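# could you work out the structure for the sequence below:
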Amino acid sequence: MSLPIVTATRYVLPLREGGSLPGVVEGNDLGTYVLKFHGAGQGPKALVAEIIVGELFRRLGLRVPELKLMELDPLIGKSEPDQEIQQLLLRSAGLNLAVDFLPGSFGYDGSSGKPDETTQAKILWLDAYVANVDRSWRNPNLLVWHKQLWLIDHGAALYFHHSWMSAEKFTGLAYDAQDHVFRDVADSVPAVDAELAAAITPELLTEVIALVPGEWIEEGDRERYLGHLTARLADRSAWLPGGAQ
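Below you'll find the predicted structure:
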């Protein structure tokens, strides 16, 4: 099993909200995507986190825009007049990550599209599990589309892989939920703990890790991701919001 691969046909415009400068791009399948570049400052590891976390969340029942891989021809970059964007496109020739564009969506503000308390608790649990530090009110990384909540931008999660901290250290790494969008439901998180922990099997983790293309991952790193995430799952007392049951 692998992510679908499409080819970029036109660079439409940059999205300057984030530091990595993703762009809206059209593909040869007539789809429109937010393209995240392996040549951006955060490098391919941010894309690795996007795939592992996004696809894990999707398999656990949360809404995440469809992810595809996208081939980018350097000729598209050469025709871009903005020098900064041109250099980014040229550095990112080859395979990049395409996120389905949700036309007409808007940022979650706590009113429209608010999920039920159980769903909020599941999102908080999962963000704590993958050490996602980017779900605050300053930057919720949540969109409302057709009155439903969609989760986006998981490149800041799994930050253990930037320096490859030990699995033991990651296992005991506390999660500060005080800044989280759904911090008010922290007391409800232990109630969903057993269900989520049981659903995240080694087979499921292996499946989502296998979706990462070989160009973005070092030999042996798939086993390291599996080891870190399995170890963190086995001992949840240090990071479980609301305290362990």
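
# C-alpha from now on. contacts and neighbour counts both.
Will do.

# what is the burial count for Asp134?
Around Asp134 there are 19 other residues, counting by other Cα atoms under 10 Å.

# residues contacting it?
Residues near Asp134 by Cα atoms under 8 Å, 6 or more residues apart in numbering: Pro140, Asn141, His154, Ala156, Ala157.

# repeat for Trp145
With Cα under 8 Å, 6+ apart, Trp145 has these contacts: Leu102, Gly104, Ser105, Phe106.

# which residues touch the residue most central in space within the chain?
Centroid-nearest residue in the chain, with Cα atoms, centre = their mean: His154, separated by 2.5 Å. Shown in contact with His154 (Cα under 8 Å, 6+ apart): Ala46, Ala49, Glu50, Val53, Gly54, Asn132, Asp134.

# check the secondary structure at it for me.
Of the three states, His154 takes coil under DSSP: H, G, I helix; E, B strand; the rest coil.

# for Asp193, same thing?
Relying on three-state DSSP, one would call Asp193 helix.

# go ahead and confirm it touches Trp125.
Yes: Asp193 lies in contact with Trp125 (Cα atoms under 8 Å); the separation is 7.3 Å.

# I'd like the structure of this one too, to check against the first:
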Amino acid sequence: MNPMQEIRSVQVTRYVTPLREGGSLPAIAEADDGFLYALKFRGAGQGVKALVAEFIGGEVARELKLKVPELVYAHLDEAFGRTEGDEEIQDLLKASRGLNLALHYLSGAITFDPAVTKVEPMMASIIVWMDAFLTNMDRTARNTNMLMWHNELWLIDHGACLYFHHNWESWPVQMKSAFPLIKDHVLLQEASLLKEADEFCKSLLTQQKLHEIVNLLPMEWLQYEEAQGDPEAAREVYLQFLSWRLKNSFTFLKTALDARAAGI
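Got it, this is the predicted structure:
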């Protein structure tokens, strides 16, 4: 079994430009390794929970052999952003001091257009399965959160995954959700191999892999008030949530199959 990819850490050195299309005010920023990143801020509206969702979603996608920009831990020190002229951005930077999350910036990538590019059935099925598994409501025709880069499909922006954590006490119920929102998935009609994708995904995304992914979450992101500030208690909730859905994937698989059949 292959070990998890190591998550690098970078120091953010320059705020380049905001990515206004993102609801959480992400930005293009440069780091001390000389690369540009799409930077997701802990001080944005949904806070560190959006970073947790982004991290888990991205690493699950990587385990399923899907293309995702490299995720890195991105540090902002106290001096960063003092010269920023935009007051809203300066407030965001001040609120985001410490550990944030960034994705390697895919320069020149274009937004995936389902009318232009067709995704082969197995890949489409794996993506639909993954988004149902993660309860990702945000890969619709209106907002695909996919890019074409060098003629390959890349997945971005998983911050809407695992939305149970915005209503923390609901996790035992949401864990068993059949996820009816999968009916709106942009790739559902191309996903003609969902049963095969279920077998494939479960062969790769083992309990051990879930444990490894969740254990990579930084402690400082997990000090939720709802978990009495105990990072390990919060970590255990994510692990139980994901483990149950993996073991009982028929719950959301049937929903996807039925939604696809109804749409044909």
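
# how close are the two chains, by TM-score?
Between these two chains, after superposing, the TM-score reads 0.94 (TM-score structural alignment, normalised by the length of structure 1); 243 aligned residues with a Cα RMSD of 1.6 Å.

# follow-up on the earlier one: okay, Asp193 and Trp125 of structure 1: which has more neighbours?
Shown here are Asp193 of structure 1 and Trp125; by other Cα under 10 Å, Trp125 has more neighbours (26 against 19).

# aligned to the more buried one, what sits in structure 2?
Using TM-score structural alignment, the partner of Trp125 of structure 1 in structure 2 is Trp129.

# which SSE is its match in?
helix 121-133 (DSSP states H and E).

# quick one: contacts of that helix?
Identification of contacts with helix 121-133 of structure 2 by Cα under 8 Å, 6+ apart yields 60-61, 64, 137, 139, 161, 179, 182, 185, 187-188, 190-194, 196-198, 201, 242, 245-246, 249, 252-253, 256.

# give the contact list for Glu6 of structure 2.
The contact partners of Glu6 of structure 2, taken as Cα under 8 Å, 6+ apart, number zero.

# at 10 Å what do you get?
Glu6 of structure 2 makes contacts with Leu71, Val72, Leu216, as judged by Cα atoms under 10 Å, 6 or more residues apart in numbering.

# where's it relative to Gly22 of structure 2, distance?
In this view, Glu6 of structure 2 and Gly22 of structure 2 are 27 Å apart by Cα to Cα, to the nearest Å.

# show me the helices in structure 1, by range?
44-59, 74-78, 83-91, 117-129, 167-171, 189-199, 202-209, 221-234 (DSSP state H).

# got the angle for the longest one vs helix 202-209?
Here helix 44-59 of structure 1 runs at an angle of 130 degrees relative to helix 202-209 (axes from the mean of the first three to the mean of the last three Cα atoms, to 10 degrees).

# where does helix 44-59 of structure 1 end up in structure 2?
Going by TM-score structural alignment: helix 44-59 of structure 1 matches residues 48-63.

# for structure 1, which strand is longest?
With secondary structure taken from DSSP state E, structure 1 has its longest strand at strand 5-14.

# how much space between the nearest residue to Ile51 of structure 1 once chain neighbours are set aside and Leu15 of structure 1?
Using Cα to Cα, 6 or more residues apart in numbering and skipping the chain neighbours, the partner closest in space to Ile51 of structure 1 is Val212 (6.6 Å). According to Cα to Cα, Val212 of structure 1 and Leu15 of structure 1 sit 24 Å apart.
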